[in-house]
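> Sequence first, then the predicted structure, then my questions.
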Amino acid sequence: MARRLRPVDLGFVATAPVRLVFAREISASPERVFHALADDVPGWPQWFSAVKLARVTDGGAGREIRLRGGTRFEETVLVAKEPEVYAYRVDTTNAPGARALVEEWRLAPRGTGTRVQWTFAADGTAPFRAVLGLARPGLGRAFRDAVTSLDRRVGAL
């Protein structure tokens, strides 16, 4: 059953009780990476293997995401500043114990490529926070694999 989460703003990324931050440098330009993140939302399953379905809602102001395994998110885009940052807040989810969640993608030029930084900022029940701590290595691998796949995908365009 989907539950409504606390509506937080972008400042939550800096203050969340749980902040998982991952970064990787890739060869694709920030503009191409931003386009894949913000403009080609339906393309996410092609490079992020955990994502089963991604679609734009509310004329681009929102997103619907379904993960493999059944977790679902309805999100609001908080910022889409090309080519620097793309962030969204989860409004409703079926993930047990979640109370607030924001994901932020920061892009910075590195030579001819991009440094991609993903911050997963969350609050929830004590068991939810503990599970996120335990899931950190897996989320790090998922990020690394996704960004590597994204680099191959957008580098080929």
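Now that the structure is in, tell me what you want to look at.

> contacts and neighbour counts: CA atoms only from here.
Will do.

> Stretch 81-97 spans what distance, first to last residue?
31 Å (Cα to Cα, to the nearest Å).

> sorry, that was for stretch 3-18
20 Å.

> which residues of the chain fall in strands?
For the chain, applying DSSP state E gives strands covering 3-4, 18-26, 51-57, 62-67, 72-81, 85-93, 98-110, 113-124.

> Put this next to the first one:
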Amino acid sequence: MARRLRPVGLDFIDDAPVRLVFATETTAPPEAVYQALAEEVEGWPRWFRAVTLARPTHGGAGREVRLMGGVRFQETIMAADPEQRYAYRVDTTNAPGVRALLEEWRLTPAGSGTHVRWTFAADGSAPFRLGLTAARPGLGHSFRTAVRTLDGRLTGRRGADR
């Protein structure tokens, strides 16, 4: 059963009780990475393995996302700054224990590629916060694998879809 979460603003990225921050580099330029994140939402399952469905809603102002294991999110886009930042807040989810969730992808030019930083900001019950903190290594691995796969797709490297 989906539950409505507490609406939070972009400042939650800095103020959340749990903040998980991951970063990596791509060889693809920021404009290509941003396009894949913000403009080609339906393509997320091709490069982010945990995502089974992603589609824009409300004329692009929101998203519906489904993950492996059956977790579902209805989201509101909070920031869409071309080639710099893409952020979204989860409004409803069926995930237990979560009270507020905001994710931000920051893109910074790095040589001919992009430095990608993903911040996962959350609040929830004590068991949720503890579980999320324990899941940090797995989330980091998932993020790095997804960005590596995306980079391969964007730069046309062979074997990028493995």
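All right, it came through fine. Fair warning: this is a prediction, and the values are worked out from it, not measured in the lab.

> ok, back up a step: quick one, which of the strands of the first structure is packed in tightest?
Mean neighbour count (mean count of other Cα atoms under 10 Å) peaks for strand 85-93 among the strands of the first structure, with a mean of 23.

> Provide the aligned range in the first structure for the longest helix along the second structure.
Taking DSSP state H as the criterion, the second structure has its longest helix at helix 136-155. With TM-score structural alignment applied, helix 136-155 of the second structure matches the range 136-155 in the first structure.

> Now the matching stretch: buried residues?
Neighbour counts using 16 or more other Cα atoms under 10 Å place 139-140, 143-144, 146-151, 153-154 of stretch 136-155 of the first structure among the buried residues.

> residues near G131 of the second structure, how many?
12 (other Cα atoms under 10 Å).

> wait, D58 of the first structure
D58 of the first structure: 9 surrounding residues under other Cα under 10 Å.

> how near is it to E64 of the first structure?
10 Å.

> Next: A98 of the first structure.
Per Cα to Cα, A98 of the first structure is found 17 Å from E64 of the first structure.

> Kindly report the same for K81 of the first structure.
K81 of the first structure is 20 Å from E64 of the first structure, by Cα to Cα.

> Which residue, other than its chain neighbours, is closest to the most centrally placed residue in the first structure?
Computing the C-alpha centroid of the first structure and ranking residues by Cα atoms, centre = their mean puts E103 first, at 4.6 Å. Once flanking residues are discounted, E103 of the first structure sits nearest to F120: 4.8 Å by Cα to Cα, 6 or more residues apart in numbering.
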